[in-house]
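1. sequence and predicted structure below; questions after.
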Amino acid sequence: MIRSLRIQPLLVVLRPDLDDLDSDFAITRLFCQLDQLVEAGVQHVEIAWIEHPRWCDLVMAARSRHPRLSLGAASITQQSALQQVAELGFSYAMSPLLHAELQQRADQLGFLLVPGVMTPSEIRQACDLGCRLVKLFPASVLGRQFYRQIAAPMGNLPFMIAAGGLRACDLCHWLAAGYDAIALGRTVFEKDGFDPSLAAWIDA
């Protein structure tokens, strides 16, 4: 995962709504957005986990539609969700929080779960649990200088993904500030139109 993100340090998170889950998947808003991301060259996409009977069918359809995409799951906060995404064969999953038992279970499953962290103590705890990647969340609250402020006193930092409240226009600035990758969410699509600045960044 780290090797892949070094090539393209970007993840995009898609959140299904009830219309996405209750309709023919091929014509849903989420699949339209997924198609646009793949066409633009985005390599890493997360689909947020939702406790819904058709969520598994949705993600399996997404994998079948775009088999070469590095597809992950977002918003994993409980053991049942972790078990489900691991069984579905996801490449990875992300959590908005750091939970020791959840990380230990992911380790037992041999599955990559990236925890959400917000403080130096949580970053150190994640490292102690064996995490090589962490997600700084919510990054927009902490600001892009946070990385440089903690880098010197903490020494070696894990691979750090900045997530939460960021836009495509932030990519260059946050990567230049030291972050290893950036995760974007709903701001990628404005009124269902793909952000042209993201397409320009990918092309560059």
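-> In hand now; what should we look at?

2. contacts, neighbours, all on C-alpha from now
-> OK.

3. tell me the SS of residue 6?
-> helix (DSSP: H, G, I helix; E, B strand; the rest coil).

4. here's the one I want to compare it with:
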Amino acid sequence: MNLSMDWVLQQARPVMPVLVIEDVALAADLARALYAGGIRVMEVTLRTPHALEALAEIHRELPEVILGAGTLIHTEQFQEARDAGAHFAVSPGCTPRLVAAAEDARMPYLPGVMTPSEVLLALEYGYRSLKLFPANGSGAVKMLKSLKGPFTGIRFCPTGGITQENLLNFLSLPNVACVGGTWIAPPSLIRARAWDQITQLAREARELAGSLEHTA
């Protein structure tokens, strides 16, 4: 796929699940449950020993899903993620070496930022779709409102603190493209193979966002 990060975030709206997968055998069923709930873009975070295997399994079983590899903090992880089937890469921060690794792997890249200086750094490298991390409650909402003025044209995907309760607070902001979070598919539900519950959580998130769109 020849994708841009801006297009990926448009497809992900309202929610891009951040998946923490400990058991590769559950990866495909988890992805199917989310897909049944209307999710087309998913991020598999590389926080577990078998995350790359899980990503590859989802890619094999559900090639229609747009897959991201998240929590990339080492340069070699970009090519590893691409080889496993990832279509885009996500990091909690932004450094020159990570930017170079994303370019070398020819992967759309969503770098993480939290301050105006970090946004400026990402802009210098040509990135206009950014991850706001961590997005902790009302403070992150205020930060996004403050960033809108000086940084026109920048679109954010806040993660790290998003819940069903505060989802609309973020999605109502004009510079938020989508949000990311683990609450749609928490590890406890994955371990319990509670696929119907995960599908329902995905549907509820989409319905909540739909109510916002209708009142806009």
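-> All right, it came through fine. Please read these numbers as outputs of a predicted model, since none were measured by experiment.

5. in which helix or strand would I find the residue of the first structure positioned farthest from its centre?
-> In the first structure, the residue that sits farthest from the middle, by CA atoms, centre = their mean, is residue 153; the gap is 27.1 Å. In this assignment (DSSP states H and E), residue 153 of the first structure forms part of helix 146-154.

6. neighbours of residue 101 of the second structure, just the number please.
-> 19 (other CA atoms under 10 Å).

7. against residue 35 of the first structure, how distant is the aligned residue in the first structure for it?
-> Taking TM-score structural alignment for the superposition, residue 101 of the second structure sits opposite residue 105 in the first structure. For residue 105 of the first structure, the distance to residue 35 of the first structure equals 33 Å [CA to CA, to the nearest Å].

8. and the closest residue to residue 97 of the second structure other than its chain neighbours, what does it touch?
-> Nearest non-adjacent residue to residue 97 of the second structure, counting by CA to CA, 6 or more residues apart in numbering: residue 75, 6.7 Å away. By CA atoms under 8 Å, 6 or more residues apart in numbering, the contact list for residue 75 of the second structure reads 97, 98, 101, 102.

9. of these, buried ones?
-> Buried members of the contacts of residue 75 of the second structure, scored by 16 or more other CA atoms under 10 Å, are 98, 101, 102.

10. which among those gets closest to residue 88 of the second structure?
-> Comparing these against residue 88 of the second structure with CA to CA picks out residue 102 as the nearest, at 9.0 Å.

11. show me what residue 170 of the first structure lines up with in the second structure.
-> So residue 170 of the first structure corresponds to residue 166, using TM-score structural alignment.

12. the closest residue to its match other than its chain neighbours: neighbour count?
-> Once flanking residues are discounted, residue 166 of the second structure sits nearest to residue 137: 7.3 Å by CA to CA, 6+ apart. Residue 137 of the second structure: 16 surrounding residues under other CA under 10 Å.
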